[in-house]
Every structure is written in C-alpha cells, then in structure tokens.
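Q: Attaching a predicted model along with its sequence, questions to come.
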Amino acid sequence: MGYRTNELGYPTDLLHSRAVVERGNFALLPPQGLVKNMLPNFDDCEMTILATPKLGAEFVDYLCRVLPGGGNKAGFGEKGIETFLYVLDGELMVSDGEKTYDLTTGGYIYVPEDKTLTFENKSQKPTETFLYKKRYQFVEGLKAYTYVGNSNDVEGVDYEDMTDVDFKTLLPSDLDFDMNFHILSFATGGSHGYIETHYQEHGALLLSGEGMYNLDNNWIPVKEGDYIFMGAYNLQACYSVGRNAPLSYLYSKDCNRDVDI
C-alpha cells in the first residue's frame, strides 16, 4: 500500500485534510490521503477504491492507473454486475469478451451484467482510468448491452436552459439501462439553478476547474482531482469559481427503475 499522490516524508506544515466523510450522506475525497491498493486480477495496476457500500453507496468507484503492459485479463465484473470504464488520460485496449476496442483519452465502455470487461495497456505510458460497478436491476423485457464511445464526440446541450452550463449524456437514454454517466461543465459563475434533492445517488470525479459544492447545505471548496459521493436525498448543487477552466465533472446516476421495497 502507498499513497496515490506519492507524497513521502514529513509534511512541511500541520497535518490536515480537506476530506469530509458523512457515511450514508456525502463524502469529499481529495487526492491527498488516498491510497493505492493491490487487488486480484489487476496486474500492474495501481488501484484506489473510492465509494463503496461501507460509505453508503450502492455502487463501487475506483481510480485505476494502468501501467505499461498492465491490465485485467481475467475480467472485471461478474454475473449480475454491470461495469463502466472511462479513460481519463492515455490509451487502453478493452473488450467485453466478444469485441475489442481501442480507447483514447475521453473514451469509455459500458459492459452489461452478463459479460465481463477486460483491458490492457499496450502503450509505453501509464493510462489513468475511472472504473465503476453496480448490481444491475432487472426488469422483465429489458436488457442492457455493450456501449462504447468517447466524450469528445458527444454533443453537449445547455443544461436546463443555462447557456454557460454544458451537459453531456454518455449512455443511451433508454429503459434498458438502469444507470447513466454524464459530464457537467460550468463556466466561471455558472451554477445549478436550484438545490437538488432526490433519491438517486451520484459518484462524481472532478475533471477540471474549481468551485463550491453544496453537500447537505455545507458549502465546500472543490477542485480538479477531487471525488464526491452524494447519497440518496443529499442536498446538492455547485457553482464554478475557477479562472482557468470550467468546473467539469464525470458522474454516475441511477435511473429508469422503480424503488425496490
């Protein structure tokens, strides 16, 4: 085990952290303090586990740095578990067991619950990825399917009629899928139009910029590299304050299903 940011030795100031963890409600996890984990079948991969059921999430998120020659050839996912991989930086060869795809920065693949995701870094540089898994919620007559794309090719739309907030949907918006991934980008001064309150959960990785995020009515500074978990009914909204880049983040959202009781 080691620290993802590779910080060694004593700090030059007091020990402190921007992390905030309210289990079952919300969490902010900055890069500093996150650890690298060794996991079975992830060869030459530096794994960092983010949201899990222990935090209150019904999904699991990871950061995965795939070193040259590394990957997962045994398969990520299992029967009943859907998976998603997004390339943050670099190149990766991925497969759903039937077809193989070459992904570059911004590329992603969704693999349904009856297949497993494999991947390998055949380049000469580390590839940074974001991984997700969740138990698929079955409905008779519906069945998800493999989907591959690149966020750079996805056309954004104005988010709720706000021209300075760009919204991208990465997976098809049909009932076969019980979740989706989106990218929201707020220009400086852009914000949500209201404080959201809903039962859907989110796991969000900040891709760029700086801002203030409202988590259960706590306004918390956030920036590129931070990870946010938002639990069911957690009050949530943000605004962008960065000068050099929009506040942009990749996030998951469960959808298209009734509530199990």
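A: Ah, there it is. Remember, it's a predicted structure, so these values are computed and weren't measured experimentally. Numbering: from 1, shown residues only.

Q: From now on I want contacts and neighbour counts done on CA atoms only, so please keep to that.
A: Noted.

Q: Could you look up the next helix or strand downstream of the longest strand seen in the chain?
A: If you go by DSSP state E, the chain has its longest strand at strand 59-76. Sequence order places strand 81-89 as the next helix or strand after strand 59-76, per DSSP states H and E.

Q: Output the contacting helices and strands for that following strand.
A: With contacts defined as 3 or more Cα pairs under 8 Å, 6 or more residues apart in numbering; DSSP states H and E, strand 81-89 has these neighbours: strand 107-111, strand 127-135.

Q: between that strand and strand 107-111, how many degrees?
A: 170 degrees (axes from the mean of the first three to the mean of the last three Cα atoms, to 10 degrees).

Q: Tell me what angle strand 81-89 forms with strand 59-76.
A: For strand 81-89 against strand 59-76, the angle by the same axes, to 10 degrees is 90 degrees.

Q: for comparison:
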Amino acid sequence: MSYYAPKGGLPPQTALMTQRAVFTDAYAVIPRGCFSDIVTSFLPGWRKTRLWMIARPLSGFAETFSQYVMEVQPGGGADAPDAEEGAQHVLFVTAGLLTLRVDGRAFDLDAGGYAYIPPGARWTLLAEGHEPARFHWYRKIWQSAAGVERPEVFVTNERDIAPHAMPDTDGRWATTRFVDPEDLRHDMHVNIVTFQPGGVIPFEETHVMEHGIYVLEGKAVYKLNRDWVEVEAGDFLWLRAYCPQACYAAGPGPFRYLLYKDVNRHARLRSPWPGPAA
C-alpha cells in the first residue's frame, strides 16, 4: 500500500504563488503544496510533535469533527493526548511505528494501522523506531443514543481487511470498511475508498453527511458542487453537508483516499450552543 504524507519545508522564492487552494460556501480544497512548515501547530502535552490542522468545527460549514495530520519524532508522543470530555478518536498511520496504550492494553501500529479509541478511555501514544511516525488523528464528540452502548477500543490494519466492492462496478470502486455500517454504536466512519483507473462515482452524491477526504495515492478529477477540481496524493477536501460530489479516477494507478463521514444519528433539532440569557 502507498500512503502519501507531507514532509513540510517551504517553497523557494522562485515558485509561483498560484496553486489549487480554494474555500467556498460548499467545499474547500487544501492542496499538498499548502502543507508547509509555517502552517504547522503544536499541542500541549505532546513531545517532539508538530501537526497540520486541516479540519476543525466551523459554524455553518463542517461542524462535527476535527482532523490533524500528525508528525511525531522518534521518542515523542503524549501521556495525556486529549482532555476534551466526550471525544472519541480514530488514528490512521501512514508511516513509522507507534505504541498505543488504552486503559492498560498495549497495541503496536505501523503503516496502514487503524485504531478506534472510545470516549472516556485513558490512552497514551509513543513514537518508536528510527523515523518519524506520521498519522491522521480524527476527533469527534460521541453522540449518545437511547439503548446504544459506547463502542469498544479496537486496533486493526488495512492489509487485514478485504475491500468491499460497490455493486455493479466490477471492483473498480471499493471501500475498506473498518467499522460495520450496521453497528449503531459508531456515529462516525473513517474508511478508505479505492478507485481503479477509469473508475467513477456515476452520479452526483448529495446527502446530509459532511466529509473530510485526504488523498493517499493517485490522482483524479472531483466534482464539487458546480466545479470539477483536479486532485492528487496529499490533497485534502472538506465538504459540507449536501455538497454535490462525484469522481472520475484519472489513472494511471489506483486513486485512494481516507474518507470521514458522520452517520447513524438523528439530525439535531436544537443548536448545541446556548442561546442568549433571558
């Protein structure tokens, strides 16, 4: 498997400023060329770590999740990664070695590794090996539901999961599902979508789920609202709910991306933010 990860740096003074970055009312595109050193962040409690924060809740746009592209130097990590009450987490490793401990259980993660960490769990993370550990970190407040238990921690790897071919596509469009879609304990999915050269989304998907799409491999043209946008490995797309979307995989190799979506819960009828005092 191939997993693109940004390395940072800064373009030379001779480079053209014009790229493909765009932010609209319906979607945003952050090309891989935007992942420079000057837009990295640091987090309290994390050692020898920097990150690119590529999604955060924005009122009226994408509201349910945050996504970080993490880079942890050997020996770095955190003993208390996140103090946000009620937050659940998904980690997807693109390079390096990590030791994850959750409520006293230890797990080893390498490239292609996937970990789900439920809300309320106590966890730590340590980068092992001689190269930086690189991974995506998704955070979302878990939304409780009547009769639904909290999910349990689990760790797996992409190479151990058979992709699920979409109907009537002869395998040209497939999804690697880390969570059973019928498991209602989970209110978010982070999957890997793979298109073989020439594969398409043959209609304009228009639906309630918001998306974060990080391209791991290959290139394609993506229909976003009214626009066709060229994308390649390392690009990030952020789609608000109901943004029309479709895709054509341009080849010559597979086109693969990480896909976030919120699922399996009622639509909120009240704002999560308190109103003005009476």
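A: Yep, that arrived. The shown structure was predicted, so the numbers you read here are calculated from the model rather than taken from an experiment.

Q: follow-up on the earlier one: so which of the helices and strands packed on strand 81-89 of structure 1 comes closest to Asn180 of structure 1?
A: Across these, Asn180 of structure 1 has its closest neighbour in strand 107-111 (9.5 Å, Cα to Cα).

Q: correct me, but Asn150 of structure 1 touches Asp102?
A: No: if you go by Cα atoms under 8 Å, Asn150 of structure 1 and Asp102 don't touch, sitting 10.7 Å apart.

Q: what would the helices and strands packed on strand 81-89 of structure 1 look like in JSON lines with distance to Gly231 of structure 1 and mean neighbour count?
A: Formatted as JSON lines, those follow (distance: least, Cα to Cα, whole Å; neighbours: other Cα atoms under 10 Å):
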{"stretch": "strand 107-111", "distance to Gly231 of structure 1": "22", "mean neighbour count": "24"}
{"stretch": "strand 127-135", "distance to Gly231 of structure 1": "15", "mean neighbour count": "21"}
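
Q: residue contacts, Asn150 of structure 1?
A: By Cα atoms under 8 Å, 6 or more residues apart in numbering, the residues touching Asn150 of structure 1 are 103-108.

Q: Make a markdown table from these and add distance to Leu14 of structure 1 to it.
A: Putting these into a markdown table (distance: Cα to Cα, whole Å) gives the following:
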| residue | distance to Leu14 of structure 1 |
| --- | --- |
| Leu103 | 42 |
| Thr104 | 40 |
| Thr105 | 37 |
| Gly106 | 37 |
| Gly107 | 40 |
| Tyr108 | 40 |
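
Q: Out of those residues, which is nearest to Asn234 of structure 1?
A: Checking these against Asn234 of structure 1 by Cα to Cα gives Tyr108 as the nearest, at 27.6 Å.

Q: ok so, going back, can you say which of the helices and strands packed on strand 81-89 of structure 1 is nearest to Cys64 of structure 1?
A: By Cα to Cα (comparing all of those), the closest turns out to be strand 127-135, at 5.1 Å.

Q: which outside residues touch that closest one?
A: Contact with strand 127-135 of structure 1 is made by 58-68, 77, 80-92, 113, 121, as judged by Cα under 8 Å, 6+ apart.

Q: What is the aligned counterpart of Cys238 of structure 1 in structure 2?
A: With TM-score structural alignment as the criterion, Cys238 of structure 1 lines up with Cys247 in structure 2.

Q: Also Val111 of structure 1?
A: By TM-score structural alignment, Val111 of structure 1 lines up with Ile117 in structure 2.

Q: for that match, what are its contacts?
A: 88-90, 102, 152-154.

Q: Please point out which of those residues structure 1 shares.
A: Of the contacts of Ile117 of structure 2, the ones still in contact in structure 1 (both residues aligned by TM-score structural alignment, their matches' Cα atoms under 8 Å) are 88-90, 102, 152-154.

Q: picking up where we left off before, would you turn the helices and strands packed on strand 81-89 of structure 1 into a markdown table with distance to Asp254 of structure 1?
A: Shown next, in a markdown table, are these (distance: least, Cα to Cα, whole Å):
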| stretch | distance to Asp254 of structure 1 |
| --- | --- |
| strand 107-111 | 14 |
| strand 127-135 | 10 |
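
Q: right, and the ones you listed - which one's nearest Phe167 of structure 1?
A: Using Cα to Cα, the nearest of those to Phe167 of structure 1 is strand 107-111, at 16.7 Å.

Q: Which residues lie in contact with the equivalent of Val153 of structure 2 over in structure 1 in this structure?
A: Aligned by TM-score structural alignment, Val153 of structure 2 pairs with Thr146 of structure 1. Neighbouring residues of Thr146 of structure 1 by Cα under 8 Å, 6+ apart: 96, 109-112.

Q: now Ala19 of structure 1
A: By Cα under 8 Å, 6+ apart, the residues touching Ala19 of structure 1 are 27-30.

Q: Over to Lys79 of structure 1?
A: Lys79 of structure 1 neighbours (Cα under 8 Å, 6+ apart): 113-115.

Q: picking up where we left off before, helix, strand or coil for the residue nearest to the match of Cys238 of structure 1 when sequence neighbours are not counted?
A: Leaving aside its sequence neighbours, Cys247 of structure 2 sits nearest to Tyr222 (Cα to Cα, 6 or more residues apart in numbering; 4.5 Å). Classification of Tyr222 of structure 2 using DSSP: H, G, I helix; E, B strand; the rest coil returns strand.

Q: Just tell me what Tyr222 of structure 2 corresponds to in structure 1.
A: The alignment partner of Tyr222 of structure 2 in structure 1, by TM-score structural alignment, is Tyr213.

Q: Buried subset of the kept ones among the contacts of Ile117 of structure 2 as a ChimeraX selection?
A: In ChimeraX syntax, the buried subset of those is picked out as below (16 or more other Cα atoms under 10 Å):
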select :88,89,90,102,153
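
Q: Tell me the one of the kept ones among the contacts of Ile117 of structure 2 nearest Pro202 of structure 2?
A: Pro202 of structure 2 has its nearest neighbour among those in Val90, at 29.3 Å by Cα to Cα.
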